[in-house]
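K.L.:
The following block contains a protein sequence and its predicted model.
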Amino acid sequence: MRFDVTILGSSSATPIFNRNPTAQILNINERLFLIDCGEGTQQQLLRYGIKSQRINQIFISHLHGDHYLGLVGLLSSLHLNGRVKPMSIFGPPELKEILDIQFKYSQTELRYPINFQATHTESSELIFENNDVMVETIILEHRIPCTGFKFTQKKRLRKIIREKVEALNIPLDMIPLIKRGMDYTDSKGLVYLSADLTTDPDEPKTYAYCSDTICNWKYLDQIKGADTLYHESTFMHDMLQRAEDTFHTTSLQAAEVALRAEAKQLLLGHFSARYRELEPMLLEARSLFPNSKLAIEGHTFEI
């Protein structure tokens, strides 16, 4: 099962040094989820060959412009390109009013429906679920209400041992039942245990997306054991006071979050425009959490 994230934007506040504001595409079993939608997101989708029509769910963490100002443009382009499938959008309650006003005064009536679900910051909640994944909010602390998002794979069925199944000429309609644990009885009455015809499925994986937040440790339990943790790292640690004043995190703090949360992999992002070179931020994080990586635009990371 495919589970990876492609970085479309990794800059904070403004686009600079060939870095765009925040946006990511999460691919879960060939279903695409857009996480945040900063200015220029649709250009980045084109640049990296990702078809925007395949996106059916969009998650917006908060209402600072570098996380949502590309949304109206993207929705409008989908309309102009003939989309008719519904689009689900998850974000702060006020986002619905913003979209309604934009389309009202541009006299735009979308060809497709938008299913809007408001997120809340009082407590974590399950906001989306399908056969492959569950999505929960992560409660963060920023200057305005902000949530992260945790994507958790659902446990898969057991894996068929193809050679054994073919050797026994087991009918195709029996395979889903065997995967679910049913034993197989052949025409001679011989019983073959499901456990002998299958192997254990892969362990479900988790992607935790921590958008803008001060490092307060309150969300550690929500991201515990994440296979991949994306965490904002706007500043280096010598600017800790600036990070705290603006409710952001340093790269060293992000590494400590990953360490305390027992994450397996850390992606650093949301870099301040003051940094042309990002390698010092990476080295700072790796001094505490070795498996740290930079969320470089165009790169795809396996969860």
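P.N.:
Structure's in. What do you need?
K.L.:
C-alpha only now, for contacts and for neighbours.
P.N.:
Noted.
K.L.:
Strands along the stretch 151-300 of the chain, start to end?
P.N.:
Counting by DSSP state E, counting those that start in this stretch, one finds strands in the stretch 151-300 of the chain at the ranges 159-160, 184-185, 191-192, 198-199, 206-210, 228-232, 266-269, 292-294, 300-302.
K.L.:
From Arg47, how far out is the residue lying closest to Met174 once chain neighbours are set aside?
P.N.:
Distance criterion Cα to Cα, 6 or more residues apart in numbering; nearest residue to Met174, sequence neighbours excluded, is Tyr184 at 7.8 Å. If you measure Tyr184 against Arg47 using Cα to Cα, to the nearest Å, the figure is 50 Å.
K.L.:
out of the two, which sits in the busier spot?
P.N.:
Tyr184 (20 against 11; other Cα atoms under 10 Å).
K.L.:
this is the comparison structure:
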Amino acid sequence: MQMPFQLTILGSSSAMPTSKRYPTAQVLNVLGRFFLIDCGEGTQHQLRKNKIGFGRLDHIFISHLHGDHFFGLIGFISTQVLLGRTKDLHIYAHSELQRYTQYQLDFLGTEELGFRLVFHPLNFKKEQVIFDEEKLTITSFPLHHRIPCCGFLFREKSKEPNIKKGKLKQYKIPIREIKYIKAGADFQTEKGDIIPNKELVIPPAAPRSFAFCSDTAYHESIIPIISKVDLLYHEATFAESEKKLAQATFHSTGADAASIAKQANVGKLLIGHFSARYKTPEIILEEARAIFPNTEAIIENEVFKVVRD
């Protein structure tokens, strides 16, 4: 069974929450590891609703320091204290967030957390690998907003192919040769026959990927970075009728997001961060689909999975 690569939507609204929409927050489950992306107000409530245990979140990514993207963080940290957390909590954000968070903790009289808050400052001028482990790489990259803002690219690492078990016996392949075959080598039998690598292995599934593009104006510089990702989230605060407002506030329209998705040749586009002026995002969605048909307007508690055949 294929391990999960799935995104849960916790919040889809822009600066002003509505009765049905929360500010930005998403959780990406990669192979059973959970990553929180932005942490607007109400994130804890939404985590509970979606049955995502707080203790499973060890890494939090904050795109920028507008309140609707991080006002839920201090509450989340406080709850971790109450729950008796002992594991490190890693936060990837603007360097100023550490000072701001420490001020809040001092004001609240929280002397001992019981765990380490490990802050990782983001680079808002160039693309940078900020997380690199055996199965996953996470990269930050600059967006174009009123204040420094980063997007995040989550990409699985390539797996080795599997050896066809029947071929081991058929060609009497020694165990010592397996690692070379997995690395792409052909095999030479005792009789000198060359068995092509493609006959010996089952190719692995292609690595899966997700790009998160938070608040940003239309910004073609990100296209090479997010090229061909399976799943792209790109903000779409306004409809085309508010194009000038979008430009003035360094936000995007649905058409802007769709144009980026089309040029980047992504698999699926998710749009969100909708202005509270829209009771539903249908007009934004229609305008986006006219350019990039495989587009969805995100809804709270919705889950999007990337599955390989």
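P.N.:
That came in fine, so what should we check first? Just so it is clear, the structure is predicted and the values come from calculations on it, not from any experiment.
K.L.:
Show me the helices in the second structure, by range?
P.N.:
Counting by DSSP state H, the second structure has helices at residues 43-49, 73-82, 96-107, 165-170, 175-182, 197-200, 223-226, 243-248, 254-264, 282-289.
K.L.:
my guess is the residue nearest to Met174 of the first structure meets Asp173, correct?
P.N.:
No: distance between Tyr184 of the first structure and Asp173: 11.5 Å, which falls outside the contact criterion (Cα atoms under 8 Å).
K.L.:
before we move on, back to that, roughly how far does the residue nearest to Met174 of the first structure sit from Leu34 of the first structure?
P.N.:
Using Cα to Cα, which is the criterion applied here, Tyr184 of the first structure is 42 Å from Leu34 of the first structure.
K.L.:
swap in Arg242 of the first structure?
P.N.:
When Cα to Cα is the yardstick, Arg242 of the first structure and Leu34 of the first structure sit 30 Å from each other.
K.L.:
Who has more neighbours out of the two?
P.N.:
When Arg242 of the first structure is set against Leu34 and neighbours are counted by other Cα under 10 Å, the residue ahead is Leu34, at 22 against 16.
K.L.:
For the aligned partner of Asp106 of the second structure in the first structure, list the residues it contacts.
P.N.:
When the two structures are superposed using TM-score structural alignment, Asp106 of the second structure falls opposite Lys104 in the first structure. Taking Cα atoms under 8 Å, 6 or more residues apart in numbering as the criterion, Lys104 of the first structure is in contact with no other residue.
K.L.:
what's the answer for the one 5 residues further on, then?
P.N.:
With contact taken as Cα under 8 Å, 6+ apart, Glu109 of the first structure is in contact with Phe103.
K.L.:
hmm, back to that, and the residue nearest to Met174 of the first structure, how far from Lys164 of the first structure?
P.N.:
Between Tyr184 of the first structure and Lys164 of the first structure the computed distance is 12 Å (Cα to Cα).
K.L.:
same thing with Leu99 of the first structure?
P.N.:
Leu99 of the first structure sits 55 Å away from Lys164 of the first structure when distances are taken as Cα to Cα.
K.L.:
for Phe59 of the first structure, same thing?
P.N.:
43 Å.
K.L.:
Compare those two (neighbour count), which wins?
P.N.:
When Phe59 of the first structure and Lys164 are compared for neighbours, Phe59 comes out ahead with 26 against 13, by other Cα under 10 Å.
K.L.:
If I follow the layout properly, that one ends up in contact with Asp36?
P.N.:
Yes: Phe59 of the first structure is within contact range of Asp36, at 5.8 Å (criterion: Cα under 8 Å).
K.L.:
Asp227 of the first structure pairs with which position in the second structure?
P.N.:
Taking TM-score structural alignment as the alignment basis, one finds that Asp227 of the first structure is matched in the second structure by Asp230.
K.L.:
burial count for that match?
P.N.:
Other residues near Asp230 of the second structure number 20, with proximity taken as other Cα under 10 Å.
K.L.:
Just to check, it is in contact with Lys268?
P.N.:
Yes: applying Cα under 8 Å as the test, Asp230 of the second structure and Lys268 come out as touching, 6.2 Å apart.
K.L.:
Could you check how far whichever residue in the second structure pairs up with Ser123 of the first structure is from Leu153 of the second structure?
P.N.:
Using TM-score structural alignment as the criterion, Ser123 of the first structure maps onto Lys126 of the second structure. Relative to Leu153 of the second structure, Lys126 of the second structure is positioned 13 Å away (criterion: Cα to Cα).
K.L.:
Need the overlap of contacts for the two.
P.N.:
Contact criterion Cα under 8 Å, 6+ apart; residues shared by Lys126 of the second structure and Leu153: Phe141.
K.L.:
which of those two has more neighbours?
P.N.:
Leu153 (21 against 11).
K.L.:
nearest spatial neighbour of the residue opposite the more buried one in the first structure once aligned, skipping sequence neighbours?
P.N.:
Matched across to the first structure, Leu153 of the second structure falls on Lys150, judged by TM-score structural alignment. By the measure of Cα to Cα, 6+ apart, the closest residue to Lys150 of the first structure outside its immediate chain neighbours is Ala208, 4.4 Å from it.
K.L.:
and the one you found, how many residues sit next to it?
P.N.:
Tallying neighbours of Ala208 of the first structure according to other Cα under 10 Å, which is how burial is gauged here, yields 27.
K.L.:
Was I right to think it contacts Glu232?
P.N.:
No: in this structure, Ala208 of the first structure is not within contact of Glu232 by Cα under 8 Å, at 11.5 Å.
K.L.:
Quick check: Thr6 of the first structure touching Ile303?
P.N.:
No: between Thr6 of the first structure and Ile303 there is no contact, the gap being 10.5 Å when judged by Cα under 8 Å.
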